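1. fold the following for me, if possible:
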Amino acid sequence: MKKILNIRYFLIGLGLSYFASSCVDLDEEVYSAVTADNFFNTDEEFISALGQAYTSLGGLGNHSGLWSINEIASDEIVVSHKGGDWFDGGVLLQLHQHEFKSDNPFFQNSWNFLFGGINTCNRLIFSFETLDNPSSEAFIAELRALRALYYYWALDAFGNVPIVTDFSDTEAPDTKSRQEVYDFVLGELNEIIPLLPTAKDGTTYGRMTKWSALMIRMKLYLNAEVYTGSPQWALAAADASEIIDSGIYSLMPSYQSNFLINNSQSTENIFVYPYDKVFAGGFNWVMMTLHIVSQSTFNLTQQPWNGYQTVEEFYNSYVDPAKNPGTQGPVWKGLALEQSTGTIDGRLSNFLVGPQFRSDGTTLVDPGVEPTDPTGRNGDPNGPPLTFMPYLNEISPGGLRQAGARIAKYEFEVGGTDNMSNDFVIFRLSDAILSLAEAKFRMGETTEALALVNQIRARAGNLEPFTSITEENLFAERGREMFVEMTRRQDLIRFKKYGEAWWPFEGMNRPKLVHSPGSYLELFPIPQPQLLANPKLQQNPGYN
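-> Here you go, the predicted structure:
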């Protein structure tokens, strides 16, 4: 009921937005009208309008936007060019190979997502500020918190962006430095955090609270050295501690429970976007990652696209190769869990690997599998079985159809559509715990850092605790826990690993990707269409 209640209010907001922008017959007699005077009288009416700002977040879970540029540019995700599929003008290869170009449409989509959300927040703030209603102050604070989230993502991805807060200002905005954007977001959060609600219940689910705003500020401080040149580990630790010590959130006994179809009961998720396959669509990972014939595994109403895959080395970071040699290279036969004689990381549920079957348990055949596929296609008289293997042969042009562990972090619904109903997790407690561990480690408080990291490992299941904490195992643990939660690119940059040679693909006929920490490639280029539309914008250094 909590999820349904909030989605209903979001949809009311969408409906108002629709009617406000629709064409009308000016000669038609108007019997009623929604105005500031006769509408914003109750909290429910404010919340329905707020829905317009929150629904902008619906772009997170689909292809070619902010999530995609962060993940494909990291060492987690690749979308290989599979024969005639997924070349798409080379834009996906450019992202993974760090050949960023300002005309890549993924950057334009991401910019539109961010500034579309900012613009909606500004419009609603402008409307609420005209009201003589004591309730408006709290809702304006909530909108400023949401706007701060969009700006935090913008400064992380693009760095030097315009700061726009006045909806009535028609002047084209100037580019502001990353330091200025950082200072703006921090100033906004410092002002509104005391005004935000602290409750965790049906009235605040999927909405900005003190705790989600503290997560944004914690992230700012955690990455402050990257953003401004001045580390802020103690301040990051203070915000993380406040969230943890509140006692409002607790780790779920099962990691997987945070990502179920019905994950609104998670005690760990701090801020989510409540997708719904009927009322709030756009969460398309089931289409983006599964093989075409996986439709028969889950009885899906639509055929998946066979696109997004996990980088092999990243998958193998969950499995000790000394205890499980079958996971390495082209000899892998999809038996990782069965072959392992050591400990099992329960977070392997993040991936779909091994032989795939129809929903009735019969073998699922991939009629288009390549003759060079190493999964034993010639051994089955009934045809080649679909087998997802972590092995990736190359990125282009001959990526194998069955190569790459598939993203299975969120539960797939049997009988599901191309839209998933799982709530998309933006912030959760485990990130705060690992962030506190990192901040303490950076400050030399290694005993406390070790205990925090081992708390996360203990929940993962059957894992031996670390006996010491190092930068390497802290970084690796963040990767395993936070897979595809849009943190990895940021972590790579902060740990000075962004640009290391993580490309294992054979047949690429090009040098390994290597660029030094601090490279201009740590920022994405300002999209070319934005530069053409607004001559006051300045391209990030290093890009033409």
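2. use CA for all of it now, contacts and neighbours both
-> Noted.
3. quick one: the strands in this protein?
-> Using DSSP state E, the strands assigned to the chain run over residues 77-78, 269-273, 309-310, 351-352, 354-355, 387-388, 406-407, 424-428.
4. what helices and strands are in contact with the third one?
-> I take that to be strand 309-310. Contacts of strand 309-310 with other secondary structure elements, assessed using 3 or more C-alpha pairs under 8 Å, 6 or more residues apart in numbering; DSSP states H and E, are made with strand 77-78, strand 406-407.
5. hmm, 6 Å instead?
-> When contacts are defined as 3 or more C-alpha pairs under 6 Å, 6 or more residues apart in numbering; DSSP states H and E, strand 309-310 sits against strand 77-78.
6. can you list contacts of the strand it packs on?
-> Contacts to strand 77-78, defined as C-alpha atoms under 6 Å, 6 or more residues apart in numbering, come from residues 71-72, 309-311.
7. may I see the ChimeraX selection of the buried members of those residues?
-> The buried subset of those, as determined by 16 or more other C-alpha atoms under 10 Å, is captured in ChimeraX by this line:
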select :71,72,309,310,311
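8. which of the contacts of strand 77-78 sits closest to N119?
-> Taking C-alpha to C-alpha as the measure, N119 sits nearest to E71 out of the contacts of strand 77-78, at 25.3 Å.
9. how many neighbours does W111 have?
-> 21 (other C-alpha atoms under 10 Å).
10. from Q94, how far out is it?
-> 18 Å (C-alpha to C-alpha, to the nearest Å).
11. equivalent analysis for I456, please.
-> Taking C-alpha to C-alpha as the measure, I456 and Q94 are separated by 34 Å.
12. neighbour-wise, which of these two wins?
-> Neighbour tally, I456 and Q94, criterion other C-alpha under 10 Å: the higher count belongs to I456, 21 against 15.
13. can you tell me which residues contact the more buried one?
-> Under the contact definition (C-alpha under 6 Å, 6+ apart), no residues are listed for I456.
14. compare with the first, here's sequence two:
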Amino acid sequence: MNKFSKFFLIFAGMSFVMASCTKDLDTVPIDKDVVTSAQVYENPKAYKQILAKIYAGLAVSGQQGPSGMPDISGIDEGFGQYLRGYWYHQELTTDEAIIGWNDQTIKDFHWQTWGAGDVFISAFYYRIFYQITLCNEFIRETTDAKLDERNVTGSLRTDIEHYRAEARFMRALSYYHALDMFGTVPFVTENDPIGSFFPPQISRQDLFKYIETELLEIEPLMIDARQNEYGRADKAAVWML
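-> Got it, this is the predicted structure:
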């Protein structure tokens, strides 16, 4: 290979490297069905709407009726409903309730023979951490720095501060369920990076301390007991947990 060819290849390689550093891909999607968080939060109503999604996560399993567009893929959508899964784990393992049907491994709760591969256990595990993920992202998007960037002031900012405290409560609630049901679990907060990584495990003792610390911190930030909108957490919910 002559010198000209070598220099050409080196130059070509450098051009690709330099081109990758120009942030050409940092653009707003042109597909009208794809939106970014910046676009979502241009609408002041979005903050409460996303908080509503967090609360709805305790009751609904997806975006469309009893089935269709599920939050979590790869599992039966009914198995992945939060309170249904919580009830299964709390009640079917006792003599307080009996299931009259035979869905997959459901009777294993009665017989005390469940294992790591049980579909109902994995579905509830996924639901808990999906819920925590929703809370983490909302908390990331409601920092003082983010609100300053969006010029959020006045009564809206005050409302968002309450929403943020409620999201922290909902996250603490889900971590409490994770602690109660699974013990040592992965631990992720708004301070962790977004994307695929192996989160560290947290011990029961440390997770309990985290939940307690969160509740003590958010108590003064919550709306007074019985003064919030119906269905939303307040100081009494913090006292309960």
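15. TM-score them against each other, please.
-> Here the TM-score for the pair of chains, by TM-score structural alignment, normalised by the length of the second structure, is 0.66; 178 aligned residues with a C-alpha RMSD of 2.6 Å.
16. wait, which of the strands of the first structure is closest to T447 of the first structure?
-> In this view, the strands of the first structure are compared for proximity to T447 of the first structure by C-alpha to C-alpha, and strand 424-428 is the closest at 23.4 Å.
17. what range in the second structure does that closest one sit on?
-> Applying TM-score structural alignment, one finds that strand 424-428 of the first structure aligns to no residue range of the second structure.
18. and stretch 289-309 of the first structure, by the same measure?
-> Alignment of stretch 289-309 of the first structure against the second structure: no match, by TM-score structural alignment.
19. ok, L95 of the first structure touching S74?
-> No. Contact status for L95 of the first structure versus S74: not in contact, 8.8 Å apart, counting by C-alpha atoms under 6 Å.
20. so those two - more neighbours on which side?
-> Ranked by neighbour count (other C-alpha under 10 Å), L95 of the first structure and S74 place S74 first, with 27 against 24.
21. how about the more buried one, what's its match in the second structure?
-> Under the alignment (TM-score structural alignment), S74 of the first structure maps onto T94.
22. pick out the residue closest to the middle of the second structure.
-> The central residue of the second structure, meaning the one whose C-alpha is nearest the mean C-alpha position (C-alpha atoms, centre = their mean), is T133 at 2.0 Å.
23. any idea how far it is from F4 of the second structure?
-> The separation that T133 of the second structure has from F4 of the second structure, given C-alpha to C-alpha, amounts to 54 Å.
24. please apply the same query to D31 of the second structure.
-> As judged by C-alpha to C-alpha, D31 of the second structure and F4 of the second structure stand 44 Å apart.
25. same check, this time on Y86 of the second structure
-> Separation of Y86 of the second structure from F4 of the second structure (C-alpha to C-alpha) stands at 69 Å.
26. looking only at neighbour counts, state which of these two leads.
-> With neighbours defined as other C-alpha under 10 Å, Y86 of the second structure and F4 compare such that Y86 has more, 21 against 9.
27. which residue packs closest to the more buried one, ignoring adjacent ones?
-> The shortest distance from Y86 of the second structure to any residue other than its chain neighbours is 7.1 Å, reached at F124 (C-alpha to C-alpha, 6 or more residues apart in numbering).
28. and if you look at K107 of the second structure?
-> The shortest distance from K107 of the second structure to any residue that is not its chain neighbour, by C-alpha to C-alpha, 6+ apart, is 7.4 Å, and that residue is I99.
29. same check on Y82 of the second structure?
-> Computed as C-alpha to C-alpha, 6+ apart, the closest residue to Y82 of the second structure that is not its neighbour in sequence is L58, at 5.1 Å.
30. which one in the second structure is aligned with T204 of the first structure?
-> With the correspondence set by TM-score structural alignment, T204 of the first structure lines up against E229 in the second structure.
31. and the gap between the residue lying closest to F139 of the first structure once chain neighbours are set aside and Y9 of the first structure?
-> Counting by C-alpha to C-alpha, 6+ apart, F46 is the residue found nearest to F139 of the first structure once chain neighbours are left out, at 7.4 Å. Using C-alpha to C-alpha, one gets 9 Å for the distance from F46 of the first structure to Y9 of the first structure.
32. same question for R217 of the first structure.
-> R217 of the first structure sits at a distance of 27 Å from Y9 of the first structure (criterion: C-alpha to C-alpha).
33. between the two, which is the more surrounded one?
-> Applying other C-alpha under 10 Å to R217 of the first structure and Y9 shows that R217 carries more neighbours, namely 26 against 20.
34. re earlier: against I163 of the first structure, how distant is the aligned partner of the residue nearest to Y86 of the second structure in the first structure?
-> When the structures are aligned by TM-score structural alignment, the residue of the first structure matched to F124 of the second structure is S110. Applying C-alpha to C-alpha, one obtains 16 Å for the distance of S110 of the first structure from I163 of the first structure.
35. and what of E137 of the first structure?
-> In this structure, E137 of the first structure and I163 of the first structure are 22 Å apart, going by C-alpha to C-alpha.
36. ok, back up a step: closest one to T446 of the first structure among the strands of the first structure?
-> Among the strands of the first structure, strand 424-428 comes nearest to T446 of the first structure, with 23.1 Å by C-alpha to C-alpha.
37. what about L156 of the second structure, neighbour count?
-> A total of 13 residues lie near L156 of the second structure under the criterion other C-alpha under 10 Å.
38. next up, identify which helix or strand it is on.
-> The secondary structure element spanning L156 of the second structure is helix 154-182 (assigned by DSSP states H and E).
39. and that helix, what does it pack onto?
-> The helices and strands touching helix 154-182 of the second structure, judged by 3+ C-alpha pairs under 6 Å, 6+ apart, are helix 119-140.
40. the helix it packs on vs the first structure - mean distance after superposition?
-> In the superposition with the first structure, the average deviation recorded for helix 119-140 of the second structure is 0.7 Å (mean C-alpha distance after the TM-score superposition for the first structure).
41. how far away from the center of its chain is that helix?
-> For helix 119-140 of the second structure, the gap between its own C-alpha mean and the chain's C-alpha mean amounts to 5 Å (C-alpha atoms, centre = their mean, to the nearest Å).
42. okay, angle between it and helix 154-182 too, please.
-> Angle, helix 119-140 of the second structure to helix 154-182, by axes from the mean of the first three to the mean of the last three C-alpha atoms, to 10 degrees: 150 degrees.
43. by contact count, what packs against helix 119-140 of the second structure?
-> Using 3+ C-alpha pairs under 6 Å, 6+ apart as the contact criterion, the neighbours of helix 119-140 of the second structure among helices and strands are helix 154-182.
44. which positions within stretch 36-53 of the first structure qualify as buried?
-> Within stretch 36-53 of the first structure, the residues that qualify as buried by neighbour count (16+ other C-alpha under 10 Å) are 40, 46-53.
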